[in-house]
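Asker: need a structure here:
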Amino acid sequence: MEMKKNTAKVQIKQIADKLGVSSGTVSIVLNGRGDQMRISKMTQKRIQDMAKEMNYQPNIYARRLRKSAEEEAPYIIAIFWREEYLDDLLARFLKGLYHAIKNNDLNIELVLQPYDFGNLEKHHRFINSNHFNGAIVGGISNEDQQYLEQNEFDIPIVLIGRSTKKYNSVLIDYYDAGTNCANLFSMRNHKIVGLIGLSTKGKSVQLIELAFKETCKEKNILIDTNCISYCEERNFTSGYESAMKVLTNEKKPTAIFVMDGRNAFGVLKACKTVGLTVPKDIEILVFGENEYFSYSEPTITTIQQPMEQFAERSLNMILMSIKNKADNPMIQELSPIFNFRESCGGFIL
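Answerer: Below you'll find the model as predicted:
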């Protein structure tokens, strides 16, 4: 009964009467259009604070599902996902969400909203309680994070792969992951290694690359500019072209770290083109998992983010924030997973 009282709907007019503003003003602000309609920041904050104090719950369910009065309305969770990663990475994340919802018999509706890297703010008017009960955001840029931290939202938000003091976050230690990749090459006695990176990258990829380079230097592994090439796209062709630049230099690496799984098969093709056998002549390690890596020739060694666990922890954080009205952000740091296959052996003890 108490939960029902806490979630009882409060009419926009009641909020307006409390604050001495018009119902239209309240509606505009709670729909996320305050800036667009040039309503002052102070007024927007007063309305948002009062709505929170009065446990205002917008009628998002009736518009979406037309549920009957007796039926329990679902929580509606938005997934804001970077357009470039609408691939197997998202598939694994959605699979993790599905199993978490199914296994716990949760009443949840998921809404997927792709966005362009660095342009999350274009979806500002949707990130509020009038549309969703919570949001999971993956693949953000530095600009996207700055936008989030400079604004206030009335729903719980979880960031994937980003550390922040303002929002919940689920991630791995990306610097440590890059260090482990370099340590693996060191233990396997590689003296010259290559890096196939990405020209467009978020903070997590930046940290992995930085740690890999710094640890290689500490371990006296050569990784000069001729051994580094950046892919413009996440596909076979870009992986092939970048790898060819590295493999046709005078000093050929004996191992390559590929920072995106979508470029991996192009790198394998480049090795074959220049007459190098994997793993006899050169070892390959890839950041990111793909089901085909277990069936390719050779099979591909990877280090991956635990996306299914990311999904489960993210969902738990949002539900805890909704039910307990938690204001302090939660952080969950999980461990990356090595999958050792034919392209690169494991750590040597």
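
Asker: rest of the way, CA atoms for contacts and neighbours
Answerer: Noted.

Asker: and the strands in the protein?
Answerer: 75-82, 108-115, 134-138, 157-160, 168-172, 193-198, 228-231, 255-258, 283-287, 301-304, 331-334, 337-339 (DSSP state E).

Asker: could you also give me the structure for this second sequence? I'd like to compare it with the first:
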Amino acid sequence: MVTRADVASLANVSPAVVSYVINGGPRPVSREARARVNAAIEALDYRPNAVASALRGGSTKNVGLLIPSPVNPYFAELAEVIEHELLQAGYLLSIGITHEDAKLQRTHVRSLIDRRVDGLLLISSDALAKIREHKEQLPPIVVVDRVDDTDSTSCVHVDNIQGAATAVEHLQSWGHRRIACISGPWPLRTSKDRVQGWREQQRRASAPHSPDLVAQGAFTPQGGAEAATSLLSPEHRMPGYDVPTAVFVSSDAQAHGVLHACSSLGLRVPEDISIVSFDGTQSARFTQPPLTTLRQPLKDIGASAVRLLLARIASPKEPKETLVFQGNLVVGGSCAPPKGCPGTVP
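Answerer: Down below sits the predicted model:
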């Protein structure tokens, strides 16, 4: 392993001068000596120990990000936006995948703290609640895509209630009244808010909104397929249960599974059942048919989260800030009037 002494020997300077160049001080270094040190670092492919540098200079220029799963295209696309914004600011990103598991969340947080990351971005308010016992050693934190109800942590998210209501209103405009809802896992705040948006919009239209029209599932294709089967399969229907003519799905990832379940059940989309999903990921464009979806402003959410975190890193006593963005509907080909209703194109 190349050491600082090796760099000093090649550059014909003392190890202390190498440290001054790497750490930007505390003593000045001549232009000629700095050039020799940088040339030696490049020639030897020397990599300073980031943690050791942090102990001296207070920064690793590294940020940790916890995401539930890269299988969900929304989380993958959001992570890509965040990484781009951090790179522009001179920071690197370390990602931990939590699978919404409390023990794994704590393990990742401890690991990131041990590596002295400058800040944490959490796509999980539940993870934040479970790691508060480490508060005395936690770096600055921003919660992304989830709501944090405490007074201390900044968060950035979309208006889930209004977004869900907009999606359901679109289905209503096609003539649908019996609209089912596939939610995310409970008791996740995001899941609750999207169900609330569905319920409130159905109430406004004096349309059915009973609990038997709601099915829960993980934010995955499998979760969506299982929830859709419970709502639409003849084997799962109770006596007197009327089949929905449309489904509001709480994520694009779930909607992939819903499309698969509909195909397995012999239901055509949108001829037999209409679908509107939530997230607006790139994957929604490439389903068959393309999904109508409530798009979250990923670039704005990711960029704002990074901005808030870097502000907290620079000034840890910055007051909490909550940013709420509005989504917009992207019309695909997954909606049509219910059977027997001529309907009109919205």
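
Asker: out of the strands of the first structure, nearest to Asn151 of the first structure?
Answerer: Of all the strands of the first structure, it is strand 157-160 that lies closest to Asn151 of the first structure, at 12.1 Å by CA to CA.

Asker: for the spatially most central residue of the first structure, give me its contacts.
Answerer: Centroid-nearest residue in the first structure: Gly138, 2.7 Å away (criterion: CA atoms, centre = their mean). Applying CA atoms under 8 Å, 6 or more residues apart in numbering, we find Gly138 of the first structure in contact with 79-82, 159-161.

Asker: redo the residues you listed as CSV? Include neighbour count and distance to Leu94 of the first structure.
Answerer: Listed next are these as CSV, based on neighbours: other CA atoms under 10 Å; distance: CA to CA, whole Å:
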residue, neighbour count, distance to Leu94 of the first structure
Ile79, 20, 9
Phe80, 22, 12
Trp81, 22, 11
Arg82, 21, 14
Leu159, 22, 15
Ile160, 22, 13
Gly161, 23, 16
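
Asker: what would the residues you listed look like in CSV with distance to Lys280 of the first structure?
Answerer: Formatted as CSV, these follow (distance: CA to CA, whole Å):
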residue, distance to Lys280 of the first structure
Ile79, 43
Phe80, 42
Trp81, 39
Arg82, 37
Leu159, 41
Ile160, 37
Gly161, 34
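
Asker: hmm, which of those are common to the second structure?
Answerer: Retained in the second structure: 79-82, 159-161, out of the contacts of Gly138 of the first structure (criterion both residues aligned by TM-score structural alignment, their matches' CA atoms under 8 Å).

Asker: what's the closest of those residues to Arg313 of the first structure?
Answerer: Ile160 (10.2 Å).

Asker: is it correct that the closest one is in contact with Ser169?
Answerer: Yes - counting by CA atoms under 8 Å, Ile160 of the first structure does reach Ser169; the two are 5.9 Å apart.

Asker: Val205 of the first structure versus the nearest residue to Ser186 of the first structure once chain neighbours are set aside, what's the distance?
Answerer: Among residues not flanking Ser186 of the first structure along the chain, Lys219 sits closest, at 6.6 Å (CA to CA, 6 or more residues apart in numbering). Between Lys219 of the first structure and Val205 of the first structure the computed distance is 21 Å (CA to CA, to the nearest Å).

Asker: and stretch 256-271 of the first structure, which stretch of the second structure?
Answerer: Using TM-score structural alignment, stretch 256-271 of the first structure corresponds to residues 247-262 of the second structure.

Asker: the more surrounded of Lys219 and Val205 of the first structure?
Answerer: Per other CA atoms under 10 Å, whichever of Lys219 of the first structure and Val205 has more neighbours is Val205, with 20 against 16.

Asker: please name the residues that touch the equivalent of that one over in the second structure.
Answerer: Per TM-score structural alignment, the equivalent position to Val205 of the first structure in the second structure is Ser191. By CA under 8 Å, 6+ apart, the contact set of Ser191 of the second structure is 183-185, 250.

Asker: for these, pick the one with the most neighbours.
Answerer: Neighbour-wise, the contacts of Ser191 of the second structure (other CA under 10 Å) top out at Ser250, 31 neighbours.

Asker: from Glu77 of the second structure, how far off is that residue?
Answerer: 17 Å.

Asker: my guess is Leu89 of the first structure contacts Met307, does it?
Answerer: Yes - here Leu89 of the first structure reaches Met307: they are 7.3 Å apart, a contact under CA under 8 Å.

Asker: comparing these two, which residue is more hemmed in?
Answerer: A side-by-side neighbour count of Leu89 of the first structure and Met307, using other CA under 10 Å, places Met307 first with 23 against 17.
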